[in-house]
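**Student:** Sequence first, predicted model second:
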Amino acid sequence: MSNAAFVQEALNIVGTPEVLVNVISRRVRQLGQGARPLVEVHPRWTLMEVALREIADHKLTFELIDPKVAQAESDEAAAAAAAA
């Protein structure tokens, strides 16, 4: 399968290019810091290709967070820290 096919498959899984870029970016950072790949890696692959194939092979998952919920949790944590 070509890189373009992996990109398309990953995009179908993730949904939007913006989210795909963020997921790949975070995973590349993890791989660069020593995280083990979730797929068999070929010597010539870049970390980006590894991350992309992990997504396309359904080995790497992600969860979208509702911004309203995230903000509420952040506000609660800040209030608790201020009260302590």
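**Tutor:** Arrived safely, thanks for sending. Numbering: from 1, shown residues only.

**Student:** From now on I want contacts and neighbour counts done on CA atoms only, so please keep to that.
**Tutor:** OK.

**Student:** which residues does Ala70 contact?
**Tutor:** If you count contacts by C-alpha atoms under 8 Å, 6 or more residues apart in numbering, Ala70 has none.

**Student:** All the helices of the protein, residue numbers only.
**Tutor:** 3-14, 17-32, 47-56, 67-83 (DSSP state H).

**Student:** got another, please set it beside the one above:
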Amino acid sequence: MKCLVLPWAALLAVGCASAAGPTYEVVVETTVEADGTSRDCRIVSQDGGGEAVAQLALEACALFRFEPQVRDGAPIAGARVRAPIRIRPE
């Protein structure tokens, strides 16, 4: 999995080793739509960083794309997934 770098004043790393400096971990949960987009993102857990880090994680979650579940050969909506996000302020 590659690092996802977003246009905020932070490095957002999903499944990547963090660099030096404080790193905050947030676990988000989302529903995957049939087209792979995410909706209804929510914070499951957070290790520091306060409201600003939580907001960054939710904004990142809204940009995630997943492989949707498939039933009878067609993609379907409704899968709930959890994703850890590491945020290191620059």
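**Tutor:** Yes, it's here. Quick caveat, the model's predicted, so the values are computed rather than measured.

**Student:** Work out the TM-score between the chains.
**Tutor:** The TM-score (TM-score structural alignment, normalised by the length of structure 1) is 0.32; 41 aligned residues with a C-alpha RMSD of 3.4 Å.

**Student:** Tell me which of the helices of structure 1 is the most buried.
**Tutor:** Of these, the one with the most neighbours on average (mean count of other C-alpha atoms under 10 Å) is helix 47-56, at a mean of 22.

**Student:** list the helices and strands it packs on?
**Tutor:** Applying 3 or more C-alpha pairs under 8 Å, 6 or more residues apart in numbering; DSSP states H and E, we find helix 47-56 of structure 1 packed against helix 3-14, helix 17-32.

**Student:** Now those in JSON lines, please, with extra columns for distance to Ala77 of structure 1.
**Tutor:** Below are these laid out as JSON lines (distance: least, C-alpha to C-alpha, whole Å):
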{"stretch": "helix 3-14", "distance to Ala77 of structure 1": "29"}
{"stretch": "helix 17-32", "distance to Ala77 of structure 1": "24"}
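
**Student:** closest to Ala79 of structure 1 out of those helices?
**Tutor:** For the helices and strands packed on helix 47-56 of structure 1, proximity to Ala79 of structure 1 was assessed by C-alpha to C-alpha; helix 17-32 is nearest, at 28.9 Å.
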